[in-house]
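> Okay, sequence plus prediction incoming.
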Amino acid sequence: MTHRLPSAAPLLTPSRTAVLEGIAGYVPPDAVANDALPAAWGVDDAWVRRRTGIGERRRAAPGVTTGDLALEAAGRALSAAGRPPVDAVVVATSTPDRPMPAMAPRLATRLGLGGPAAWDVSAACSGFVYGLAAAVGAVTSGCADRVLLVAAEVYSTLLDPQDRSAGLLFGDGAGAAVLRRGAPDEPGAVLALDLGSDGSGDELIQVPGGGALERSRPGEFGPDDRYFRMRGHDVFQHAVTRMTQSAHTVLKRADWAAEDIDRFCAHQANARILSAVGARVPVPDDRQVTNIARVGNTGAASIPLALADAAARGELQAGHRVLLTAFGAGLTWGSAALVWPELPEVPGIDGTDGTDPAVRTPLV
């Protein structure tokens, strides 16, 4: 059964919403080009690019965790926003450093933010959009005037070395956004949201072991069950359908037509999915925000990484109408609409500043 918010549901109050005031991303400096993939996989650069659109993906160095990447992206986003006070921290990830506790409280402490509300969101590749909805909810309810939203993944820790299909796609990285309380008519305001799920497809994208299910059923799971598994063909069909439907729902809620979209940023799953969704919305290729060729599929981090990368390159301009959409394990999906604001200079996403986030001191 699919659960969806009614199309007429009043998602945002007329008086306030969350407004984007800073964004940044971070990918580790170590790149794995297609020509450096294991010879046993039997692939070359042309084959991988043709099937996925990916030229390289980034890998965190040994000992560098999801929390470390989150720290780097969050610090950059806060600096870009002028290091304002933060009332809440939301971390979207499906590769947390530990099953318990949540990563957000520790991140807030490492950033020197005091004692804000802090929690994690687990919606896999839909995590940033779900986290955006959580940030909007915190602001519109009056629980927070400013939210730091971080999406971070180290998928390299979940990949089976023998699984070519996943190994081609996934990379490590983090993206972060700072959102403040503001009015819906301000540039940067989140204007409309849509979220959905279908738990009947929970086995299409999963890590079967490592949780309470494995612990409660000794003998049913093996070491390989702690690796990421995905049924690619089925996922492709669901991803294209769900993201397209969700995008249309948000367009209706924002009172936009497809031709009003200046920039379309979908979850960077693979190039064929991006092309299929773009054709169905429809959005011309030259209005699509994408950096999958350089960083691969970075899960929940893919949308903020793509946005930060585009902003740093000057491809996102103040006044652009931006549509976001994502799909991930669960199954989950979601979309959002906003008008891009005038932002301070956005730093590049590449980890080329010589800083090792594994040993970085708190950003106080």
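Happy to help now that I have it.

> only C-alpha atoms for contact and neighbour calcs from this point on.
Noted.

> separation between residue 226 and residue 298?
Applying CA to CA, to the nearest Å, the value for residue 226 to residue 298 is 19 Å.

> Show me which of these two is the more surrounded one.
A direct count of neighbours by other CA atoms under 10 Å for residue 226 and residue 298 places residue 298 higher, at 31 against 19.

> ok now do residue 242, which residues does it touch?
Residue 242 sits next to 327, 333 when contact means CA atoms under 8 Å, 6 or more residues apart in numbering.

> Please apply the same query to residue 16.
Shown in contact with residue 16 (CA under 8 Å, 6+ apart): 139-140, 181-184.

> one more time with 10 Å, if that's ok
Residue 16 makes contact with 136, 139-142, 181-186, 189-190 under the criterion CA atoms under 10 Å, 6 or more residues apart in numbering.

> Redo those residues as CSV? Include distance to residue 44 and secondary structure.
As requested, the contacts of residue 16 are arranged in CSV below (distance: CA to CA, whole Å; DSSP: H, G, I helix; E, B strand; the rest coil):
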residue, distance to residue 44, secondary structure
136, 44, helix
139, 48, helix
140, 50, helix
141, 52, coil
142, 53, coil
181, 48, strand
182, 49, strand
183, 50, coil
184, 48, coil
185, 49, coil
186, 48, coil
189, 43, strand
190, 42, strand
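
> Now that we have those, which of them are buried?
136, 139-140, 181-184, 186, 189-190 (16 or more other CA atoms under 10 Å).

> so where do the helices sit in the chain?
Using DSSP state H, the helices assigned to the chain run over residues 45-52, 66-80, 103-110, 127-140, 164-169, 212-216, 232-254, 271-280, 292-295, 302-312.

> From the contact counts, what lies against the last one?
Helix 302-312 makes packing contacts with strand 17-26, helix 66-80, helix 127-140, strand 146-154, strand 172-182, strand 263-266, helix 292-295, strand 321-328 when contacts are defined by 3 or more CA pairs under 10 Å, 6 or more residues apart in numbering; DSSP states H and E.

> try 8 Å
If contacts are counted by 3 or more CA pairs under 8 Å, 6 or more residues apart in numbering; DSSP states H and E, helix 302-312 sits against strand 17-26, strand 172-182, strand 263-266.

> again with the first one
If contacts are counted by 3+ CA pairs under 8 Å, 6+ apart, helix 45-52 sits against helix 271-280.

> other SSEs contacting the helix it packs on?
So helix 271-280, by 3+ CA pairs under 8 Å, 6+ apart, packs with helix 45-52, helix 232-254.

> if we can go back for a sec, dump the helices of the chain to TSV, plus distance to residue 150.
Shown next, in TSV, are the helices of the chain (distance: least, CA to CA, whole Å):
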stretch	distance to residue 150
helix 45-52	26
helix 66-80	6
helix 103-110	9
helix 127-140	8
helix 164-169	21
helix 212-216	26
helix 232-254	22
helix 271-280	23
helix 292-295	18
helix 302-312	9
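
> ok, and here's another one to check against it:
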Amino acid sequence: MTMLRSVVVGCGSHLPAKVVTNDELSQRVETSDAWIVQRTGIRQRHIADAGETTSVLGTRAARAALDDAGMGPEDIDLVICATSTPDHTFPSTATQIQAALGIHQGAAFDLQAVCAGFVYGVATADKFLTTGGAKRALVVGAETFSRILDWTDRTTCVLFGDGAGAIVLEAREGEGTSADRGVLNASLRSDGRHREKLYVDGGPGSTGTTGFLRMEGKEVFRFAVGSVTDVIAESFRATGTTPEELDWFVPHQANRRIIEASADKLGIAREKVVLTVDRHGNTSAASIPLALDVARKDGRIREGDLVMIEAIGGGFTWGASLIRW
């Protein structure tokens, strides 16, 4: 039985030029390169300059994805931007990306699920495309987390970076099997009882300020490894596939230890794990599309490969999607 699938036809990314190493951070807060690498795997991160807003980074990544797909603004009728660091309270960052690209048709909106935002964005775009609500979608993950960091808090400021990544999805007919190219499954979860473990202590409706990121690192680690693998297992069950069939595991790039422990728990071989956390740090909703673009450009991810994306974010929100590239 034929059915519509959301097929990845383009991929792009953008990172700010400014790179901040662990040694540079050790001059600002009490930390060291060895301490950061041992606990997180991070060696450096990119930090946006004053003029590099989230929409600027997102636009550059989206334009690269359009170029990769061989498409122009007239081909896109849906723009979704996953971000927790929008340029403004409103209008949405997605509409600013839409305007900057010269897209004048269709819909554009932001989606906020913190680090799981890109997975949520892919799942949302998939619903539009497979139900006839749109033909081609830009899904962007863009963040300037450096703007909401307390640079005196060594437990959080060493973890995050800025950047953006994007993919172009196109509705195409498939046979309705796991051999189809495109999004095969998406499993999403959230549990708002965990707010205090990872949140920003401000907002227009509460304090009237931007606020700073606050995190209980041990609790986040425990939950990430112990609980969020359910969505990955569900994706395998729903598609009738197994970890052995997976070509690439592209998780949210927050912490190397979390990534490796999750892969081990699920029986995913470590050589199938795409890691960019050492170069990018945690770029929240941008981390997965950044990693996808790296692995595609260096030749690892190829057409027909079975790719799993997975993330957990504040809230908690978490999710996974299985994609045939």
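Yep, it's here. Everything quoted here is computed from the prediction, not taken from an experiment.

> Once they're superposed, tell me the TM-score.
Overlay of the two chains. TM-score (TM-score structural alignment, normalised by the length of the second structure): 0.95; 320 aligned residues with a CA RMSD of 1.5 Å.

> Relative to residue 317 of the second structure, how far out is residue 246 of the second structure?
Counting by CA to CA, the gap from residue 246 of the second structure to residue 317 of the second structure is 24 Å.

> coming back round to it: if you compare the helices and strands packed on helix 271-280 of the first structure, which one is most tucked away?
Mean neighbour count (mean count of other CA atoms under 10 Å) peaks for helix 232-254 among those, with a mean of 19.

> Comparing it with the second structure, how large is the average distance?
Here the mean offset of helix 232-254 of the first structure against the second structure after fitting is 1.2 Å, by mean CA distance after the TM-score superposition for the first structure.

> so that helix aligns onto which residues of the second structure?
Aligned by TM-score structural alignment, helix 232-254 of the first structure falls on residues 217-239 of the second structure.

> What is the end-to-end distance of that stretch?
Stretch 217-239 of the second structure: ends 33 Å apart by CA to CA.

> next one: it to chain centre, how far?
16 Å (CA atoms, centre = their mean, to the nearest Å).

> Then stretch 29-45 of the second structure?
22 Å.

> Please apply the same query to stretch 51-70 of the second structure.
Chain-centre distance of stretch 51-70 of the second structure: 15 Å, with CA atoms, centre = their mean.

> which bit of the first structure covers that stretch?
Under TM-score structural alignment, the match for stretch 51-70 of the second structure in the first structure covers residues 63-82.

> Give me the contact list for the matching stretch.
21-28, 84, 95-97, 103, 107, 110-111, 148, 150-154, 173-178, 344-347, 357-358, 363.

> Need the counterpart of residue 157 of the first structure in the second structure.
Under TM-score structural alignment, residue 157 of the first structure pairs with residue 147 in the second structure.

> Nearest residue to its match in space, please, no chain neighbours.
residue 85 (7.9 Å; CA to CA, 6 or more residues apart in numbering).

> The aligned partner of that neighbour in the first structure: how many residues sit nearby?
Here residue 85 of the second structure is matched to residue 95 in the first structure, going by TM-score structural alignment. Using other CA under 10 Å, residue 95 of the first structure is surrounded by 21 other residues.

> How much space separates residue 95 of the first structure from residue 82 of the first structure?
From residue 95 of the first structure to residue 82 of the first structure the distance is 29 Å (CA to CA).

> Ok, residue 234 of the first structure next?
Distance from residue 234 of the first structure to residue 82 of the first structure, by CA to CA: 44 Å.

> now residue 209 of the first structure
Applying CA to CA to residue 209 of the first structure and residue 82 of the first structure gives a distance of 42 Å.

> neighbour count winner among those two?
Applying other CA under 10 Å to residue 209 of the first structure and residue 82 shows that residue 209 carries more neighbours, namely 18 against 12.

> Just send the helices and strands packed on helix 271-280 of the first structure back as TSV, with distance to residue 284 of the first structure too.
TSV is the format used below for those (distance: least, CA to CA, whole Å):
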stretch	distance to residue 284 of the first structure
helix 45-52	19
helix 232-254	14
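
> among these, which is nearest residue 267 of the first structure?
helix 232-254 (9.1 Å; CA to CA).

> Could you tell me the angle between that closest one and helix 271-280?
Angle between the axes of helix 232-254 of the first structure and helix 271-280 is 40 degrees (criterion: axes from the mean of the first three to the mean of the last three CA atoms, to 10 degrees).

> ChimeraX command to pick out the buried ones of the contacts of stretch 63-82 of the first structure?
Only the buried entries of these go into this ChimeraX selection, using 16+ other CA under 10 Å:
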select :21,22,23,24,25,26,27,28,95,96,97,103,107,110,111,148,150,151,152,153,154,173,174,175,176,177,178,346,347,357,358,363
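
> got a list of what residue 126 of the first structure touches?
Taking CA under 8 Å, 6+ apart as the criterion, residue 126 of the first structure is in contact with 267, 299-300, 326-329, 332-334.

> farthest-separated two in these?
299 and 334 (13.7 Å).

> which residue in the first structure lines up with residue 5 of the second structure?
Checking with TM-score structural alignment, residue 5 of the second structure has residue 17 as its match.

> Out of residue 299 and residue 334 of the first structure, name the residue with the larger neighbour count.
residue 299 (34 against 30).

> Just tell me what that one corresponds to in the second structure.
Mapped onto the second structure by TM-score structural alignment, residue 299 of the first structure lines up with residue 284.

> and the gap between its match and residue 97 of the second structure?
18 Å.

> Could you do residue 71 of the second structure as well?
Here the criterion is CA to CA. By it, residue 71 of the second structure lies 16 Å from residue 97 of the second structure.

> re the thing from before, who wins for proximity to residue 4 of the first structure among the helices of the first structure?
Of all the helices of the first structure, helix 232-254 sits nearest to residue 4 of the first structure, with 9.9 Å by CA to CA.

> what's the angle between the closest one and strand 321-328?
150 degrees.

> that older thread, which of residue 246 and residue 317 of the second structure has more residues huddled nearby?
More crowded of residue 246 of the second structure and residue 317, by other CA under 10 Å: residue 317, with 22 against 19.

> Quick one: residues contacting the alignment partner in the first structure of that one.
Counting by TM-score structural alignment, residue 317 of the second structure lines up with residue 332 in the first structure. Going by CA under 8 Å, 6+ apart, residue 332 of the first structure touches 123-124, 126, 195-198.
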